[in-house]
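> What follows is a predicted structure for the sequence shown.
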Amino acid sequence: MPRWVFGVRPVLELLRANPRGVDQLLLPPGKWSGTIREIETLARQAKIHMRPAETAEFERLSQHGHHQHVAARVAEFSYADFEERLDAWQASQPRPDLLVLDGVQDPQNLGSLIRTAEAFGTGGVVLPKDGVAPVSDTVTRVSSGATEWLPICRVTNLVRAMEALKKAGWWIIGASPDADLSLYDEDLSGSTAFVLGAEEKGLRRLVREACDRLVSLPRLGRVESLNVAVAGGIVLAESHRQKRTAKASGHGRSAE
């Protein structure tokens, strides 16, 4: 079923990544400049049907959401095949970090995590088919279009997928506020799959047990835990920092 994607940056990334997936583009009436002009140019090159639309139509289609007077109609989001992506990740040098999300149901958090993962060069995101927010217009908008660049897989059995990653050589690190080991004391210099849990309940028991190690994010304040999107950003940033340090020094799991 076709869906609408709204916003200047998400639509621009759609056209850059997969213009064939766009069959209609709505733009504000009048002369275009800046990024909207770039969107128009890409759409014209891809021979996408464009037409002007008034504010009322954008409001109706977006259900009064954030639209920035730009909208693209695209096919239903296509998830990547996990087995195919696993082969591709294994063939990459160096092997990328991965993000595994257990029950993240808030589309704002999911979009933020996907945006952060893409920014730090993460190889992809693995989601369970049930109990998680789907990749929707909101997710694409919040991700600033990163959903169009980053492979996102859905699997029937998340624990089984984690075991496959482990067998393929990834170190599986789960984030949990009650873990004794600090994130900053763990060696993240090699290929790592980070597992983050639901906003309220955290990691499910079987998912926790499938992790090689559980780490916590040290806090100085009184708040018991961090928002999952914030936690994901901290984890991926620390992993990126350690990998750069290991590469420069020639030490760490990435250098083995």
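Yes, it's here.
> all contacts plus neighbour counts: C-alpha atoms, from now on.
Noted.
> which outside residues touch stretch 199-215?
Here stretch 199-215 makes contact (CA atoms under 8 Å, 6 or more residues apart in numbering) with 102-106, 158-159, 162-163, 171-177, 179-183, 186, 195-197, 227-228.
> hang on, I meant stretch 142-159
Contacts of stretch 142-159 (CA under 8 Å, 6+ apart): 9-14, 17-18, 79-82, 85, 102, 108, 111-116, 118, 123-130, 135, 139-140, 161, 206-207, 210.
> give me that answer again for 7 Å
Contacts with stretch 142-159, where a contact means CA atoms under 7 Å, 6 or more residues apart in numbering, come from 9-11, 13-14, 17, 79-82, 108, 111-112, 114-115, 118, 124-129, 140, 207, 210.
> got a list of contacts for the helix or strand hosting V230?
Assignment of secondary structure by DSSP states H and E places V230 within helix 228-249. Contacting residues not belonging to helix 228-249 are listed as N109, S112, L113, T116, F120, L188, S189, E199, G252, A255 [CA under 7 Å, 6+ apart].
> Which two among these are spaced furthest apart?
Using CA to CA, the contacts of helix 228-249 span at most 34.8 Å, a distance reached by E199 and A255.
> Of these two, give the one with the bigger neighbour count.
The neighbour comparison of E199 against A255 (other CA atoms under 10 Å) goes to E199, with 18 against 14.
> measure the more buried one to L110 for me?
Noted for E199: a distance of 11 Å to L110, by CA to CA, to the nearest Å.
> Spatially nearest residue to the residue nearest to the spatial centre of the chain (excluding sequence neighbours)?
For the chain, the residue nearest the mean C-alpha position is I114 (1.7 Å; CA atoms, centre = their mean). In this structure, I114 finds its nearest non-sequential neighbour in S143, 5.9 Å apart by CA to CA, 6 or more residues apart in numbering.
> ok, now G124?
Per CA to CA, 6+ apart, closest to G124 is P151, 4.8 Å.
> Tell me, how many residues neighbour that neighbour?
20.
> Distance of it relative to E118?
9 Å.
> try K129
Counting by CA to CA, the gap from K129 to E118 is 21 Å.
> Repeat that for S62.
For S62, the distance to E118 - CA to CA - is 25 Å.
> With K167 instead?
For K167, the distance to E118 equals 24 Å [CA to CA].
> ok, second structure coming up, stack it against the first:
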Amino acid sequence: MAGNDPKRPGLRKTNKKGAVKGTGGHARRSLRGKGPTPKAEDREYHAAYKRKKERERRDRGRHVKEEQNELVVGRNPVIECLHARVPATAMYIVEGTGNDNRLSEAVQIAHSRSIPLIEVPRHEMDRMTGNGLHQGIGLQIPPFKYAEVFDLIAKVNDSGEKGMIVVLDNITDPRNLGAVIRSVAAFGGQGVVIPERRSASVTAVAWRTSAGTAARLPVAKATNITRTLKEFQQNGYQVVGLDAGGEHTLDTYDGRGPVVIVVGSEGKGISRLVRETCDTIMSIPMTGWVESLNASVAAGVVLSEFARQRRAAK
């Protein structure tokens, strides 16, 4: 049957009002619930999602050597670790080892802290240490548990304090690392960040130098220091790099706000990309004929001054 539309003869016009057809169920489907709210770590713009991705990125780096238990040997080093309250999982004693005051003290402290004592043959201790210079005693220390950078930032934000973090670049001496950890703890800082590669780690040497403060102060590892500094900047931190040729000096810098102090090695200083990421390059005023300070000393001087400024502001 022909239609009555002159332009489209096959179409018949009608004056009927309302919908001629149904919606095909589209409206009914749009009324259905969308299910439970996704977890925070599954929401792309949530901080928990970033922390999850950072953990996954670290887990994928299987080419990085897995950290293992460390065995501290020698009577004096073992006693130093025990006095620094380094967490130990066992103490090994060679069968038939001659007793003296140091060995007796080490055994007594181990007993008081419920550290298991294990007697082993001399050849077994030689095998464990790779040589015979162990003096008949060894203290087993588990791998240090590092914090996540995102967790460190979140913890400082939750505390309501003005963050003061030290980031180490090109620091390979564990004694420097331990001394910096101790200074950060002493002057009210909240944590230390180190690179995942080409950097000193929290070993028994760092533990002893930190005088046990590594047990209470978070130390985080970062896969990329430049990206980590940008993350701090996005969270309101000023990033200050220490360098002898800095355009600002410690005497004039206001360190009362959230701040990240970047410390490089005495020889190399901070790397180029890290330097370019810093908001400020700052120098420490000192006698002209002294070229530079040890990294841990420089960090301690700046931390002390910033802590003084914050006390004065209260």
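Arrived safely. The shown structure was predicted, so the numbers you read here are calculated from the model rather than taken from an experiment.
> After superposition, what is the TM-score?
Here the TM-score for the pair of chains, by TM-score structural alignment, normalised by the length of the first structure, is 0.78; 234 aligned residues with a CA RMSD of 3.2 Å.
> What does the residue nearest to I114 of the first structure correspond to in the second structure?
Counting by TM-score structural alignment, S143 of the first structure corresponds to S210 in the second structure.
> For burial, what's the neighbour tally of that match?
With other CA under 10 Å as criterion, S210 of the second structure counts 25.
> again with A312 of the second structure
Neighbours of A312 of the second structure using other CA under 10 Å come to 9.
> In the first structure, what residue corresponds to it?
A312 of the second structure maps onto T245 in the first structure, by TM-score structural alignment.
> And that match, how far from E186 of the first structure?
Taken as CA to CA, the span from T245 of the first structure to E186 of the first structure is 14 Å.
> Excluding residues flanking it in the chain, which one is nearest L42 of the first structure?
L15 is the one closest to L42 of the first structure (CA to CA, 6+ apart), at 6.5 Å.
> So that neighbour: helix, strand or coil?
helix (DSSP: H, G, I helix; E, B strand; the rest coil).
> Number of residues surrounding the counterpart of L206 of the first structure in the second structure?
Using TM-score structural alignment, the equivalent of L206 of the first structure in the second structure is L273. By other CA under 10 Å, the residues close to L273 of the second structure number 10.
> which SSE is L273 of the second structure in?
L273 of the second structure belongs to helix 272-277, assigned by DSSP H and E.
> Average offset of that helix relative to the first structure?
Helix 272-277 of the second structure differs from its equivalent in the first structure by a mean of 1.2 Å after superposition (mean CA distance after the TM-score superposition for the first structure).
> What residues of that helix count as buried?
V274, R275, T277 (16 or more other CA atoms under 10 Å).
> can you give me the strands in the second structure?
Using DSSP state E, the strands assigned to the second structure run over residues 70-73, 90-94, 117-120, 137-141, 164-169, 191-195, 219-222, 238-242, 248-249, 259-264, 280-283.
> Can I get those strands in TSV including distance to V156 of the second structure?
Output for those, formatted as TSV (distance: least, CA to CA, whole Å):
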stretch	distance to V156 of the second structure
strand 70-73	31
strand 90-94	34
strand 117-120	39
strand 137-141	29
strand 164-169	9
strand 191-195	9
strand 219-222	13
strand 238-242	15
strand 248-249	26
strand 259-264	12
strand 280-283	22
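> Kindly present these as a markdown table, with separate columns for distance to L103 of the second structure and mean neighbour count.
Formatted as a markdown table, the strands of the second structure follow (distance: least, CA to CA, whole Å; neighbours: other CA atoms under 10 Å):
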| stretch | distance to L103 of the second structure | mean neighbour count |
| --- | --- | --- |
| strand 70-73 | 12 | 20 |
| strand 90-94 | 9 | 20 |
| strand 117-120 | 12 | 15 |
| strand 137-141 | 8 | 24 |
| strand 164-169 | 37 | 25 |
| strand 191-195 | 34 | 25 |
| strand 219-222 | 32 | 22 |
| strand 238-242 | 44 | 25 |
| strand 248-249 | 50 | 18 |
| strand 259-264 | 39 | 24 |
| strand 280-283 | 47 | 21 |
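> closest one to K52 of the second structure among the ones you listed?
strand 219-222 (14.0 Å).
> Which part of the first structure matches the closest one?
Under TM-score structural alignment, the match for strand 219-222 of the second structure is residues 152-155.
> Helices along the second structure, start to end?
Secondary structure of the second structure (DSSP state H): helices at 26-30, 47-60, 75-83, 101-112, 122-129, 149-159, 174-186, 204-209, 225-234, 272-277, 295-313.
> So what angle separates the directions of the fifth one and strand 90-94?
For helix 122-129 of the second structure and strand 90-94, the angle between their directions (axes from the mean of the first three to the mean of the last three CA atoms, to 10 degrees) works out to 130 degrees.
> And for the third one?
What separates the directions of helix 75-83 of the second structure and strand 90-94 is an angle of 160 degrees, with the same axes, to 10 degrees.
> List the buried residues in helix 75-83 of the second structure.
If you call a residue buried by 16+ other CA under 10 Å, then helix 75-83 of the second structure has these buried ones: R75, P77, V78, I79, E80, C81, L82.
> Next up, the contacts around the fifth one.
Listed by CA under 7 Å, 6+ apart, the contact set of E80 of the second structure reads R208.
> count of residues packed around M1 of the first structure?
M1 of the first structure: 6 neighbours (other CA under 10 Å).
> whoops, I mixed them up, A133 of the first structure
By other CA under 10 Å, neighbour count at A133 of the first structure equals 19.
> Also L42 of the first structure?
By other CA under 10 Å, 16 other residues sit near L42 of the first structure.
> For it, give its distance to A246 of the first structure.
L42 of the first structure is 40 Å from A246 of the first structure, by CA to CA.
> What is the aligned counterpart of I172 of the first structure in the second structure?
So, by TM-score structural alignment, I172 of the first structure is matched to V239.
> pretty sure its match is in contact with V259, am I right?
Yes: using CA atoms under 7 Å, V239 of the second structure is in contact with V259, at 5.9 Å.
> sorry, back to before: for E199 and L110 of the first structure, list the residues in contact with both.
V104.
> contacting residues for V205 of the second structure?
If a contact means CA under 7 Å, 6+ apart, then V205 of the second structure has P174, R175 as its contacts.
> That one and P174 of the second structure, how far apart?
For V205 of the second structure relative to P174 of the second structure (CA to CA), the value is 6 Å.
> and what of P258 of the second structure?
For P258 of the second structure relative to P174 of the second structure (CA to CA), the value is 27 Å.
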